[in-house]
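# got a predicted structure plus its sequence, pasted below:
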Amino acid sequence: MGDAALDLLDVDDLLSDEERDVRAVTRRVVADLVRPRVADWYERGAVPVRELALEFGKLGLLGMHLSGYGCAGASAVQYGLACLELEAADSGVRSLVSVQGSLAMYAIWKYGSEEQKQQWLPGMAAGELIGCFGLTEPDHGSDPANMSTRARLSGSDWILNGGKMWITNAPVAEVAVIWARADEGVAGFAVPTSTSGFSVREVKNKLSLRASATGEITLDDVRVPVSARLPAARGLRAPLSCLTEARFGIIWGALGAARDCLETAISYALSREQFGRPIAGFQLTQAKLADMAVELQKGYLLALHLGRRRDTAELRPEQVSIGKLNNVREALKIARQCRTILGANGISGEYPVLRHANNLESVLTYEGTSEVHQLVIGQKLTGLNAFSG
């Protein structure tokens, strides 16, 4: 976990020196660049995406688990540890990195043409170009197969019409990976956001992920050349594979939010006195801390196991669903429980606990709700598809 006091099982011994180095570097940049300012970003509902992207690009954090085109080619575990440290500061900051690397960049890297890869990926890896991933729609969140966005071929161009909602990075992106229904099925497109007919409305009044740029995309007769289509993306399997890619980072990231909450709660409990003694010395407080520490260690072991599988063998979608379902759910429970230890101070922006809890409410929903992941696991257990039942 990177904190000896919380690493009750000595899980840190399972990491290599290179993995610890990645964690340490990420933790340092987060401590310098994010932690002193993130409470203000959250309060104002604004985040300097471009500044952060450039700094993260210098460290090789953007698309770090991809190879070539300026990407670092890091292992899955190294990427996971980076996500953990980023989300220990704020889920919105980790989302910036995840959407850039595991959704937008991965889609182009996996399904794009060589020309598309050369056009977009080096600049995205450097943080000079921001990407977003347009799949979710206002009326089609958990059911992307019925998306309303349409793509039709017109001569040597594609024309896109429709809308996408809750799109991270959209207000500042230079390129959007847009998924639409064509005559032959779901297709993906790398669309420059400067294209005529492409517009973005920034989503305001969020009570969660406030340190993240979120937008609603409108596509009004957006005309792009045939070369904008991702040639290897055929059918719904392509965008769903991108979601699986992004969920892996969430498995690790949620642990960072939980760890930050638990560290805060322990520190607070040791310094806060009631009835003449620190509240850390009361049995009920220690029971809460013990239960949370156990769940945090279990979640970390699960993430590490899945990371090792991804680095050495196949990581199946239902295995990713197990990790996302468990770790986000438990992280949210930890955040809420830590809030009780801080008492009334738990709702203050002076402490990160309720900010993490609010953010995790979004993390619980995006990249597949808990219910969706339960059904993925249920289908694997029974062989029966309950999504349409």
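Looks like it arrived, so ask away.

# CA only for contacts and neighbour counts going forward, please
Will do.

# what's around residue 267, how many residues?
As a burial measure, residue 267 scores 11 neighbours (other CA atoms under 10 Å).

# ok, and here's another one to check against it:
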Amino acid sequence: MAGSPSRLFDLAVIGGGVNGCGIARDAADRGAEIRTRCRVSRLARTDGEWRIEAGGETFRARAVVSATGPAVLKLLGLADQPAVNSMWLVRGSHIVVPKLFDHSFAYFFQLPDERILFAIPYERDFTLIGTTDVDHEGRLDEVTASAEEVAYLCEGASRFFTTPVTPADVVWTFSGVRPLIGDGSGRPEAATRGYTLEMSDENEGPALLSVFGGKLTTYRQLAQHAVDKLKERVPSIDSGGWTDRSALPGGDLPVGSAEVKIAELTARYPFLERNWADRLLHAYGTTAWTILGDAASLNDCGEHLGQGLTQCEVDYLMAQEWACSKDDILWRRTKLGLHMSSVETAHLSEYLKEKAIA
């Protein structure tokens, strides 16, 4: 969400995700103004428009979309807007362990409690194991895997692999909160992963569209439905469907072309090791060429911060994908935190401090 008090925007989208950098980059490339780390403190209808207080500023909009996931009810409360739907917050946690197998296929297992467990090749040297379904009652900015969840995943994986998996093997965990639509079943695995769009009444004034439920794999269909619904209240919004024909930034790669493109990347930049080129292509697609630019040697990429992470990549992430911390870079974007040493991580932290001062 972005704006200026002197400018009236057709639409303000308030979101709460941390994994949508490609989506945000695409929106910015199409003319949206993006503000990250801009917490909404209040929103109210005033003089036929929305006034939104966020990050110490006031923004104006003809309509608001709340795509805040598990915080959707909280935002409705800030707007003094009642909710028709109820939410069921369920935490899903994953563990990462040293790789358990040497092929590129994933495993899906069914546990005695009838839940599905998966084990997926991850970041070249690891295996990703997930996931759990646990009621989440804590804060939404402190979502972590519990010891019980880690033990559950380790015990589940150990049923199927020759080498037992123990909590001591876990090198990293991550968790998220699923915003499920309450169905009263008490069984998270049975609850729908679908979504519902809740629009405020026209008699109440400017539109507030709230997204209940949904998931990453259906976000484009959800977004198209949301725009179609908003068109009824904000005629200036262009609802022409196009996302099914448009790739996200860097995603304009023919299916099955990864090996060819890796070869092209290493031919253009001979200083790249094969694993480095593979990581760049899978992380950025064709944007890898933009990041490396005219570099003819490793020195042309600026300071080498370790594990193939160079100054030019960090600078790109800061300038184009709103990264501002080592966690943004090492975990949310590149997953190089799994590979970098404590010395290399400290080196990156120092570089980011210098950039912030500059």
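That came through fine. Computed from a predicted structure; not experimentally measured.

# care to give me the TM-score?
Once superposed, chain against chain, the TM-score is 0.28 (TM-score structural alignment, normalised by the length of structure 2); 164 aligned residues with a CA RMSD of 6.6 Å.

# in a strand, residue 151 of structure 1, correct?
Yes: the assignment for residue 151 of structure 1 is a strand, going by DSSP: H, G, I helix; E, B strand; the rest coil.

# quick one: it from residue 225 of structure 1, how far?
Residue 151 of structure 1 sits 12 Å away from residue 225 of structure 1, taking CA to CA, to the nearest Å as the criterion.

# name the residues contacting each of the two.
Taking CA atoms under 8 Å, 6 or more residues apart in numbering as the contact rule, residue 151 of structure 1 and residue 225 both touch residue 158.

# looking at those two, which has the bigger crowd around it?
Using other CA under 10 Å, the more surrounded residue of residue 151 of structure 1 and residue 225 is residue 151, with 26 against 15.

# I'd assumed residue 181 was in contact with that one.
Yes: Residue 151 of structure 1 is in contact with residue 181 according to CA atoms under 8 Å; the separation is 5.8 Å.

# anything in contact with each of the two?
Overlap of the contact sets of residue 151 of structure 1 and residue 181 (by CA under 8 Å, 6+ apart) consists of residue 187.

# list the contacts of residue 81 of structure 1.
By CA under 8 Å, 6+ apart, the residues touching residue 81 of structure 1 are 19, 22, 23, 252, 253.

# name the element it belongs to?
helix 76-89 (DSSP states H and E).

# show me which positions of that helix end up buried.
Within helix 76-89 of structure 1, the residues that count as buried by 16 or more other CA atoms under 10 Å are 76-89.

# which strands and helices sit next to the helix or strand containing residue 119 of structure 2?
Using DSSP H and E, residue 119 of structure 2 falls within strand 116-122. Under the contact definition 3 or more CA pairs under 8 Å, 6 or more residues apart in numbering; DSSP states H and E, strand 116-122 of structure 2 sits against strand 107-110, strand 126-130, helix 147-158.

# any chance of these in JSON lines, with distance to residue 287 of structure 2 and mean neighbour count too?
Putting those into JSON lines (distance: least, CA to CA, whole Å; neighbours: other CA atoms under 10 Å) gives the following:
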{"stretch": "strand 107-110", "distance to residue 287 of structure 2": "31", "mean neighbour count": "12"}
{"stretch": "strand 126-130", "distance to residue 287 of structure 2": "26", "mean neighbour count": "23"}
{"stretch": "helix 147-158", "distance to residue 287 of structure 2": "36", "mean neighbour count": "18"}
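
# quick one, which of the ones you listed is nearest to residue 74 of structure 2?
Nearest of those to residue 74 of structure 2, taken as CA to CA: helix 147-158 at 26.7 Å.

# the closest one to strand 116-122, inter-axis angle?
Here helix 147-158 of structure 2 runs at an angle of 80 degrees relative to strand 116-122 (axes from the mean of the first three to the mean of the last three CA atoms, to 10 degrees).

# next, the angle from the helix or strand following helix 147-158 of structure 2 to strand 126-130.
Per DSSP H and E, the first helix or strand lying C-terminal to helix 147-158 of structure 2 is strand 172-181. Relative orientation of strand 172-181 of structure 2 and strand 126-130, computed by the same axes, to 10 degrees: 30 degrees.

# would you map the strands across the stretch 201-350 of structure 1?
Secondary structure of the stretch 201-350 of structure 1 (DSSP state E, counting those that start in this stretch): strands at 214-225, 273-274, 277-278.

# pick the most deeply packed of the ones you listed.
Mean neighbour count (mean count of other CA atoms under 10 Å) peaks for strand 214-225 among those, with a mean of 20.

# elements contacting that one?
Applying 3+ CA pairs under 8 Å, 6+ apart, one finds that strand 214-225 of structure 1 contacts strand 157-168, strand 198-202.

# wait, which of these is closest to residue 285 of structure 1?
When these are compared by CA to CA, strand 157-168 sits nearest residue 285 of structure 1, at 37.5 Å.

# can you give me the angle the following helix or strand past that closest one makes with strand 214-225?
Downstream of strand 157-168 of structure 1, the first helix or strand assigned by DSSP H and E is strand 175-182. Counting by the same axes, to 10 degrees, strand 175-182 of structure 1 lies at 70 degrees to strand 214-225.
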